[in-house]
Each structure stands twice: as structure tokens, then as C-alpha cells.
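A.B. asks: What follows is a predicted structure for the sequence shown.
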Amino acid sequence: MRLGNIRIKKPRNFDHHFLLLAIILTVLSLVSAFWLDHLNYSQKKISYLPWVSLTHLKEKTAPPSPEVKVFLADFIQQHLERNGISPDSISTERTDEGLVYIAVQTTATEYTKIKDKFMAAIKKKKIKANLREEKSQSGEIVVTVELREKSTTSGWVIFRYTAPVVARKAAKPSPLPATEKKEVSKKVALVIDDMGEDLDFLQELIQLKTPLTVAIIPEARYAQETAAIASKNGLEVIIHLPLEAFNNHISSAGAEGLIRTSMSPQDIRSILEKDLNLLPQARGLNNHMGSKATTDEAVMDIIISFLREKNLYFLDSKTSPKSIAYDLALKKKVPAASRQVFLDADEDRSRVGNRLLELFNLANKNGQSVGIGHPFPETLEVLKTYLPRAREYGLQFVPVSEVLKR
């Protein structure tokens, strides 16, 4: 082009740049359209793209439901019956989470006959099985088969039979089976809160012959008697310290000696000193209520410092998901643990058994677990049923002092 004697040149890359800009704007427009359409779909408004099919795709890749594990229990029972085990000798329990517990009372001959077939059938279902054989004090052989799918425990099958009598030479007594010497490494610590009001319930706990931990409210009617009897009979004692909750909630037990966030450090320490004088057998302390106090760093700093000074441990009952108490204890070099399962914190006591099995499963998965229960008749009945089975699950009950993080 010429303008007078001036020649104007059109840039060589003009068309290329214009095309690139057009492509970028087109892509941005498409992305915006897709995003707006998906936004409409997520808000259940009119959308034009097949987002539903993507939802179906997600459903296909969802993890197996508890019904899959129920199918596994049925498969095992049918397999055992086909191989000569009487249905009357098999009992099956299922939890709400899908865990299964199958107990089989059999004979040494029957077990020897079906063992290899059973393990082969389980393997064919692509289920890993960890088998452990132990001899009980009564001479009964207990075979525990832990079933695992994708590194997660699905349940247990327990075979029980009486060991056959074998003649032994007097000069060479046969050694004990190696499995009897094996120490169970997975630990469960169970705390019974709100103790100190019912000595009869304490005697029931003692009769369980299990190293439980009892958390005693210092101002309870029989607090000192409870601590003395529990300690004498192998139960670990800790202080169940009443702490302020949100909404000024105070339970019927523990209103006396309540530590509030508005108290001075001197008043808080005075209560702690008095509680320890009342319960000198205490090895540690956990909070009673405390959804507000355990989120207050100033209050918890006083309590944790007191525990460090007295060489006591701290158990966070986790009455609030925002509790800072456990982390603060570790930060200040105080041995600590944190509750993972409440067995009976709500009114639905029918689920206590399921929650105890959940506690067992956490110990199997993580090596240890901590649970808290309360002195309710329903809880006691579940403990009577399940505590003797602990070794069948590959677990050992221990006091809280044996599962502390330091």
C-alpha cells in the first residue's frame, strides 16, 4: 500500500496471531459452557450434557458394601456344611459395618479333614487368611482365621476342638507348641468411665478377670473405696476429671469439683491437688465432659503441667472434635492417649457389641486401640460375651498405661 511516497507494510505474523487468539477464546468459551452446565446439574437445574453417566461411573467404582461381606459369611457357612460340619455347630454374627464372626465347634478329626479345603476355598475367593492356632488353659485347641480383603479385616472364623490324647514317653515330654509362646502384640485398652457410685458394678468388672482401666469421679460417693478395691484387684485407676462443657451442660455425676474455663490457675490447681489426694492410686487422668475446657489452651496447660509434675498420663476422652488436649500433652512431654470408640455414649445400647467389634478391628488395623464404656447393664453383658474372645481376634487387653504415646 502506498500513501504518497510512504509504503505501509502489513505484519507477516498478523494472521497467525489472530488465529491463535480466536482459538484461545473458543476454548475458554467451551470450558465456561461446560462448567456452567455442570453447575446447573449439581444444583439440580436444567443441564444439557450427560453428567448422569459420570455418576453411574462413580457408582461402579465405589467400594464394596457391607452386603458383600454378608455374602462372604453365607458362602463360608455353606462351604462348611457341604464338608460335613453340622449347622448346629456353626454360629454366625454380623455387625452393622459388615464384619462377620463365625464360630465352629468341631472335632480334631473333622478339622484336619476340612482345613486344607477351607483355606483353598477362601483363597479362590481372593481373600487373604491369617491362621493362628493356640491351646487354651483347658486344653482346647482354638484356631483363628482372620479374613482380609484389600488389607482390611472382613471378619474371623474360629474353630474349636478338644486336643486328642496322645501317649507320651516319660523320658521325653513333648515341648509346648510354639504358638503358645507367641506374644499377642495387638492391644486394646478399655476404660470404664463414671465409676465411684456402684461397688456392685465394680465387682462385676473384677470378675471379668481382664486388665481394664476404671475412671473414677473424685467426688463420687464411693470414689476412694472404688480406687482401693480396683487397684488391689489388678484394675488400673485414673481420675475422671469433671471439666466444663459447652452450653453449661453438667451431667448428674461429676457436678462437684467441676473445673470451669473462668477459674483462676490457683483454683484449678487446688481442685487437681484435692482430686489426687482423694485418689492416690491414680496412674493418669481423663476428662469427664469437657467439650469446652479441652479446647481452651490456658486451662489445659495448667492441667497438663500438673500431670507432668506428678508423673501422670493423660487420656483425651475426645468429647469435642476440636480438643487440643492430646496434642498439648505430647508437646509438653506428657504420655498421652486418645479415645477412638465410645461403646455406649448414646441411648442406643443395642449397638454396644458392634462398637466393641469396631474397637477390635481398629486394634487389628493399627496395632492398638482405646475405647470408653460406662457402667450400664447392657455394656456389662456385652463385655461378658466378647472379652473372653479377645485372643481369638489376635488381641490382648491392657491398661491404658500400655498404649500411651510418649
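C.D. replies: Here it is on my side, so go on. None of these values were measured; they are calculated from a predicted model.

A.B. asks: use CA for all of it now, contacts and neighbours both
C.D. replies: Will do.

A.B. asks: in stretch 70-87, what counts as buried?
C.D. replies: Going by neighbour count (16 or more other Cα atoms under 10 Å), the buried part of stretch 70-87 is 70, 72-73, 76-77, 79-80, 85.

A.B. asks: ugh, wrong one, I meant stretch 119-132
C.D. replies: Of the residues in stretch 119-132, 119, 122, 127-129 count as buried by neighbour count, 16+ other Cα under 10 Å.

A.B. asks: Outside of that stretch itself, list whatever touches it.
C.D. replies: Residues from elsewhere that reach stretch 119-132 (Cα atoms under 8 Å, 6 or more residues apart in numbering): 143-149, 179.

A.B. asks: Using CSV, lay out the buried residues of stretch 119-132 together with distance to residue 354 and secondary structure.
C.D. replies: Listed next are those as CSV, based on distance: Cα to Cα, whole Å; DSSP: H, G, I helix; E, B strand; the rest coil:
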residue, distance to residue 354, secondary structure
119, 27, helix
122, 24, helix
127, 23, coil
128, 23, strand
129, 22, strand
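
A.B. asks: Which of those residues lies at the shortest distance from residue 160?
C.D. replies: Using Cα to Cα, residue 119 is the member of the buried residues of stretch 119-132 that lies nearest residue 160, at 16.2 Å.

A.B. asks: Could you tell me how many residues sit around residue 298?
C.D. replies: Other residues lying near residue 298 total 12 when counted by other Cα atoms under 10 Å.

A.B. asks: Remind me which helix or strand it belongs to.
C.D. replies: helix 297-310 (DSSP states H and E).

A.B. asks: For whichever helix or strand comes after that helix, which helices and strands make contact with it?
C.D. replies: Using DSSP H and E, the helix or strand that follows helix 297-310 in sequence is strand 313-316. Under the contact definition 3 or more Cα pairs under 8 Å, 6 or more residues apart in numbering; DSSP states H and E, strand 313-316 sits against strand 284-289, helix 297-310, helix 325-331, strand 336-338.

A.B. asks: With distance to residue 91 added, can I get these in CSV?
C.D. replies: Formatted as CSV, the helices and strands packed on strand 313-316 follow (distance: least, Cα to Cα, whole Å):
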stretch, distance to residue 91
strand 284-289, 38
helix 297-310, 47
helix 325-331, 41
strand 336-338, 34
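
A.B. asks: Which among these is found nearest to residue 16?
C.D. replies: Comparing these under Cα to Cα, the one sitting nearest is helix 325-331, at 60.7 Å.

A.B. asks: Put this next to the first one:
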Amino acid sequence: MKKTMKPKRKTIKNSNRKTAAISFFLFGAIALAAVFTLEFLDYRSGKYSLIFSKLIRLQQKIPAAEKFNRELTAALSGRKIPFDFLKDQGGVSHFKIELPEPLYLPLSKDLRWLVEKNRGLYRLSEVQGMKEQVIYLIQVIFEKKLTHVILISKRLAVQPRPIEMPVTPARTRTGKAPRLAFIIDDIGYADLISDQLRELGIPLTAAIIPAAPYARSEAQKIHEYGLEEIIHLPMQPKDPANHHPRDQFVLTDSSAAEIQVLLQKAREVVPYARGLNNHMGSLLTSNPQAMRRVLERIKGAGLFFVDSRTSPTTLAYALAREMKIKTFKRDVFLDDEQSYEYSSGQIKQLVELARRNGRALAIGHPFPSTLAALRDAIPWLKQQKIEVVFASALLE
């Protein structure tokens, strides 16, 4: 009898162990489910969640961004402006809008007002001009996150009549003809801008942004057309709302190695560039330590540097001269105000500066109004016996 009882005791003991194990796992599962539930409720309410915000990285909705989304959609529908919309995998909402010129200003005001009302940040990231339209790229930021990218194509009206220029020939104090150079910034955001620059028929220097979608193809065409190209190197601005990723911008804390990598990548995209100028950079060009690190890399690469002077406190030009780098600085911006009349007036001012100093440099953008003013000024510049040269011909 004793021998037959032993297996039963063993069976009962094994059964108890299985029951305990099942109870343990059930309790653990319930506890884990409770933790996930509480974390998810925190996440949905906008609180930080280790599991859903960091480990799983679900897209957390920002109430102000969602509200702005609805209000912008309603505003576009109310004005009967057609648009396309999609949300990418990162949760960023993309609007593509096309409208005639008269509707742009009212919509622009609506956009700014809606962003400010919802306590967001509005950033006009890029403006690209073409023959028959101007494209605006707008970024909207809520809670320090990029939530919206808005692309607006504004169809243009007919350009105004050319402004009459003075007929007195310009001469410098030494009696020599003054020399002018024009740098056209932000090349690469649209295709075929190179064709428009070639059509002007004068020496122009194209400043190409390396990370722009058409940078490589435009750089190749500009070289084939016999125009000069330089790298338009993004540098950190003072505006904290600007989005400046480290793999595209030189920042004030960028190391020499990081700057070197940016320059190498830029030269791969713009292989015929013999120099560069700064894109933005109001903060970096005012920082002597950071700017010196940049200029050391520029000098090592054998490139010249043009200070775009995006800040009145820039030290870049002075430092470049001190470091014996071939350099020059911008005298005039052609299109701080985007209008034909303004750009024409700036060209007149450029001529006056060149008359006094012997040479002068203007920087503009490929806006239709800028290119039209430049095109209409060419006969007058020739009549004035003014020599238009590449930016590299003005270097000190």
C-alpha cells in the first residue's frame, strides 16, 4: 500500500506547482495589462509615457496642432481655395495650395493669425521665384515640434513696365569703369532656374544650397552654361524658431570634423564651386570662435568666402581678411522687399556704390520681380559702360 501511495503524493505536489505557476503568470499578465492601461491613459491625456512616448514611440497628438489643422481646412474651404493634404509617417501634416496672386496676401494673414492664435510658431522657410509663379514653403511648429509643412504656389500677374534709369555714364574716381557682380542665392529648390539665369546673358554667380532637391542637377547645368557657381552653406541663425539640423547647418557648437564633413558633402553636390557664401548665419557669423573654425576649413579646402552680411554684427569678412582668405562682402540686397520697383532701386544704389568704390556686390534671389528688374537694367548698365563680372573677380 505504501508503494502505491507515493505516486499520488507526487501527482498532488506537481498539480499544486502547476496551479501556483498559472496563478503567478495570470497575476503578472493582469499587472502588466494594468501598467499598459495606465501608461496609455497618461499618453492619451498628453502626459509623458515611458512606454508609448519613448519605447514604442507612437505619434502623440498635439491638441493645438489638430485645432489649427481643422481651422486651416475650414479657411481654405471658405475661400474656395483648392488644396491637397496628407499626413506623413512622422505625423507631419502637409498642405499643397495653389492660388492666384490676389488671394495670397489675405490667406497669408489668415495663416499667421491662426498660428499665433493657437500659440504656435510660423516660419517662412523658403521662397522660390519662377517665371509665372512664386513658391512659398512655410513651416508651422507647435510645442517645439514641426507639425505642418505648407507649400503655396502663387500664380503671378503681368510684370510692370520697366523703370527709367538715369542716362549719365558712371565712372569711378580713378576714371575706370566700375565693376558689379550679382550673386543669386537659394538655387536648387526648383528646376530650370539655371535656364532663366542663362537667358539674362550676363555673368552671374549662382549660390547653390547643397541639400536642396535640385541642387545637383542645377549645379551641372550652371557649369555647362558657363556661369559661376558657389556653395550656399547653411549656418545657424539667431531666430530660435528656425529648424537647423546638424547634417545640413553649421552650428555654433559644430566641431571642426563636423564642418569638414558638411563641406565635403557640399562639394560632392556642387563640384565646380571655387567658393561659398553663408545661407542665414546671423548667429554663427557673429561668433568669432565658431566662425574661425569654419574659415579654417574653407581655407584648407582652397575656397574663397563671401560674407552675405545677414547680421550687422557679422565678423566673417574681417576674420577672413585676417586669415588671408580671398574674400568679399555683400553691399546690397536686391529683394528685401519683393517688388520690381524695389529691386530696380537697389540696382541704382549698387551702381552708386560701385562709382564711389570701384566695385560692388549685390545678392538677390530668383524671384520673378528680381530677375525682371535685372533683365530690364542690363541695357542701361551697358550704356553706362559698367562691367558686370563674376563674384570671384571682386575678391580681395
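C.D. replies: Looks like it came in fine. Because the structure is predicted, anything quoted here is derived from the model rather than measured.

A.B. asks: Go through the helices and strands packed on strand 313-316 of the first structure and name the closest to residue 110 of the first structure.
C.D. replies: Short answer: strand 336-338, nearest of those by Cα to Cα, at 44.5 Å.

A.B. asks: I'd like to know which elements the next helix or strand after that closest one is packed against.
C.D. replies: Remark: after strand 336-338 of the first structure, the chain's next helix or strand is strand 341-342, criterion DSSP H and E. Contacts defined by 3+ Cα pairs under 8 Å, 6+ apart place strand 341-342 of the first structure against helix 352-366, strand 368-373.

A.B. asks: returning to that earlier point: mind listing which of the contacts of stretch 119-132 of the first structure are in helices?
C.D. replies: residue 179 (DSSP state H).

A.B. asks: among the contacts of stretch 119-132 of the first structure, which two are most distant?
C.D. replies: Farthest-apart pair in the contacts of stretch 119-132 of the first structure is 149 and 179; separation 24.7 Å (Cα to Cα).

A.B. asks: more neighbours, those two?
C.D. replies: Higher neighbour count among residue 149 of the first structure and residue 179: residue 149, with 14 against 11, using other Cα under 10 Å.

A.B. asks: Pull the contacting residues for residue 269 of the first structure.
C.D. replies: Counting by Cα under 8 Å, 6+ apart, residue 269 of the first structure has contacts 302-303, 306.

A.B. asks: Any chance of the helices and strands packed on strand 341-342 of the first structure in JSON lines with distance to residue 199 of the first structure and mean neighbour count as columns?
C.D. replies: JSON lines is the format used below for these (distance: least, Cα to Cα, whole Å; neighbours: other Cα atoms under 10 Å):
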{"stretch": "helix 352-366", "distance to residue 199 of the first structure": "22", "mean neighbour count": "20"}
{"stretch": "strand 368-373", "distance to residue 199 of the first structure": "16", "mean neighbour count": "23"}
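
A.B. asks: Pull the contacting residues for the corresponding residue of the first structure for residue 292 of the second structure.
C.D. replies: Alignment note (TM-score structural alignment): residue 292 of the second structure maps to residue 301 of the first structure. The contact partners of residue 301 of the first structure, by Cα under 8 Å, 6+ apart, come to residue 328.

A.B. asks: next one: residue 226 of the first structure
C.D. replies: Contact partners of residue 226 of the first structure, counting by Cα under 8 Å, 6+ apart, are 195-196, 199, 202, 216.

A.B. asks: if we can go back for a sec, residue 293 of the first structure: which of the helices and strands packed on strand 341-342 of the first structure is closest?
C.D. replies: strand 368-373 (19.3 Å).

A.B. asks: Strands of the stretch 51-200 of the second structure, start to end?
C.D. replies: For the stretch 51-200 of the second structure, applying DSSP state E, counting those that start in this stretch gives strands covering 83-87, 93-100, 121-129, 133-142, 145-155, 179-187.

A.B. asks: quick one: the first one aligns where in the first structure?
C.D. replies: So that's strand 83-87 of the second structure. Under the alignment (TM-score structural alignment), strand 83-87 of the second structure falls on nothing in the first structure.

A.B. asks: could you say what helices and strands that strand packs with?
C.D. replies: Packed next to strand 83-87 of the second structure, using 3+ Cα pairs under 8 Å, 6+ apart, are strand 93-100.

A.B. asks: Mind putting the strands of the stretch 51-200 of the second structure into TSV with mean neighbour count?
C.D. replies: As requested, these are exported to TSV (neighbours: other Cα atoms under 10 Å):
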stretch	mean neighbour count
strand 83-87	12
strand 93-100	17
strand 121-129	17
strand 133-142	20
strand 145-155	20
strand 179-187	25
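
A.B. asks: Indicate which one of the ones you listed is closest to residue 388 of the second structure.
C.D. replies: Among those, the nearest to residue 388 of the second structure by Cα to Cα is strand 179-187 (4.8 Å).

A.B. asks: That closest one versus strand 275-280: what angle between them?
C.D. replies: Interaxial angle of strand 179-187 of the second structure relative to strand 275-280 (axes from the mean of the first three to the mean of the last three Cα atoms, to 10 degrees): 60 degrees.

A.B. asks: and strand 179-187 of the second structure, which stretch of the first structure?
C.D. replies: Using TM-score structural alignment, strand 179-187 of the second structure pairs with 187-195 in the first structure.

A.B. asks: Over to stretch 207-220 of the second structure?
C.D. replies: Going by TM-score structural alignment: stretch 207-220 of the second structure matches residues 215-228.

A.B. asks: Figure out how far the matching stretch is from the centre of its chain.
C.D. replies: 28 Å (Cα atoms, centre = their mean, to the nearest Å).

A.B. asks: how about residue 129 of the first structure, what's its partner in the second structure?
C.D. replies: Aligned partner of residue 129 of the first structure by TM-score structural alignment: none.
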